[in-house]
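In: no sequence for this one, just the structure:
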């Protein structure tokens, strides 16, 4: 039986969890603006939430999704989970972000390693990682602003 690839793509799209937000189709001009929105959106979550913002060539958010919900102190996601969504949304650039329920916005060693993996995978695919944000309810860490990207 032949595979209907159009249906496969539609099924994958349906599996995306997209957040309804005024952020979609907004032009992104800084990490600070996104961080402010994310502090309100996921800063108070009791488990780690990894989010992906996919941007088009005009730096407008064309897709916003929850990639993974983890435990109180970790969220395990694979680069393919991120780039599958980015490719399906025709993204040219992405932001990734997650919260730290502990209240500390400082990235862990695993956060740093994950950021480097995503950056390298993006370079191979032609999808630029603009920033990785770690947020709490009242603070954030930007890998870009700290010179780590």
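Out: Okay, I see it. Treat the numbers as computed from the prediction; the structure is a model and nothing was measured.
In: okay, CA-based contacts and neighbour counts for the rest of this
Out: Noted.
In: quick one, helices of this protein?
Out: Listed in chain order, the helices of the chain (DSSP state H) span 5-15, 31-42, 79-88, 109-125.
In: switch those helices over to a markdown table; also include distance to residue 58 and mean neighbour count.
Out: Supplementary listing: the helices of the chain in a markdown table, determined by distance: least, CA to CA, whole Å; neighbours: other CA atoms under 10 Å:
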| stretch | distance to residue 58 | mean neighbour count |
| --- | --- | --- |
| helix 5-15 | 22 | 11 |
| helix 31-42 | 16 | 17 |
| helix 79-88 | 15 | 17 |
| helix 109-125 | 18 | 15 |
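In: to residue 101, which of those lies closest?
Out: helix 31-42 (9.2 Å; CA to CA).
In: now for the closest one, which elements pack on it?
Out: Using 3 or more CA pairs under 8 Å, 6 or more residues apart in numbering; DSSP states H and E, the elements in contact with helix 31-42 are strand 128-135, strand 140-142.
In: another one to put next to it:
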């Protein structure tokens, strides 16, 4: 006879968070809005590692939660749909947008970016949380101009 024994220990963990004020009617309607929001929330200018950020939306495309899901290396971030959609499920999201930076500044998608986008879209379809867009952000930003690429606008996402 085999008995599985599991021991659990509860520990208090400090979670860093902040509130970011947006207008009550702020809706995600365009990738440039998301790119600017990401720059303002996550000081990515000059960052030397890729950061993948998950933006959770309600049924009216209003943001309900935002989280850095993965931090990678200079030119690569390991992304697993399980962690992306776990956060989306816990946030009761209707849909998500993912965004990540390219420290090189070049916003053209890599083959890995394309395959991750496709995989996230497929998983989202299965569990009922639509991937609305995957936005790649360059490393230049000023209030008037954000260097970004929308995978949906470029037809990598249908």
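Out: Nice, I can see it. From a predicted model like this one, the values you see are computed outputs, not experimental measurements.
In: against residue 130 of structure 2, how distant is residue 11 of structure 2?
Out: Distance of residue 11 of structure 2 to residue 130 of structure 2, computed by CA to CA, to the nearest Å: 34 Å.
In: can I get the helices and strands packed on helix 31-42 of structure 1 in CSV with distance to residue 5 of structure 1 and mean neighbour count?
Out: Output for the helices and strands packed on helix 31-42 of structure 1, formatted as CSV (distance: least, CA to CA, whole Å; neighbours: other CA under 10 Å):
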stretch, distance to residue 5 of structure 1, mean neighbour count
strand 128-135, 27, 24
strand 140-142, 38, 23
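In: would CSV of these with distance to residue 33 of structure 1 be doable?
Out: Compiled in CSV, those are given as follows (distance: least, CA to CA, whole Å):
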stretch, distance to residue 33 of structure 1
strand 128-135, 11
strand 140-142, 11
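In: among these, which comes closest to residue 38 of structure 1?
Out: strand 128-135 (7.0 Å).
In: give me the residues contacting the closest one.
Out: 31, 35, 38-39, 42-43, 92-100, 105-107, 115, 118-119, 122, 140-144, 149 (CA atoms under 8 Å, 6 or more residues apart in numbering).
In: so where is that strand in structure 2?
Out: Aligned by TM-score structural alignment, strand 128-135 of structure 1 corresponds to residues 130-137 of structure 2.
In: returning to what we had before: dump the helices of structure 1 to CSV, plus distance to residue 49 of structure 1.
Out: Output for these, formatted as CSV (distance: least, CA to CA, whole Å):
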stretch, distance to residue 49 of structure 1
helix 5-15, 17
helix 31-42, 7
helix 79-88, 13
helix 109-125, 13
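In: for residue 62 of structure 1, find the nearest of those helices.
Out: For the helices of structure 1, proximity to residue 62 of structure 1 was assessed by CA to CA; helix 79-88 is nearest, at 9.7 Å.
In: quick one: contacts for the equivalent of residue 98 of structure 1 over in structure 2?
Out: Under the alignment (TM-score structural alignment), residue 98 of structure 1 maps onto residue 100 of structure 2. Going by CA under 8 Å, 6+ apart, residue 100 of structure 2 touches 50-53, 134-137.
In: quick one: which of these is nearest to residue 19 of structure 2?
Out: The closest of the contacts of residue 100 of structure 2, once distances to residue 19 of structure 2 are taken by CA to CA, is residue 53, at 16.2 Å.
In: translate that closest one into the numbering of structure 1.
Out: Alignment note (TM-score structural alignment): residue 53 of structure 2 maps to residue 51 of structure 1.
In: same deal with residue 82 of structure 2?
Out: Aligned by TM-score structural alignment, residue 82 of structure 2 pairs with residue 80 of structure 1.
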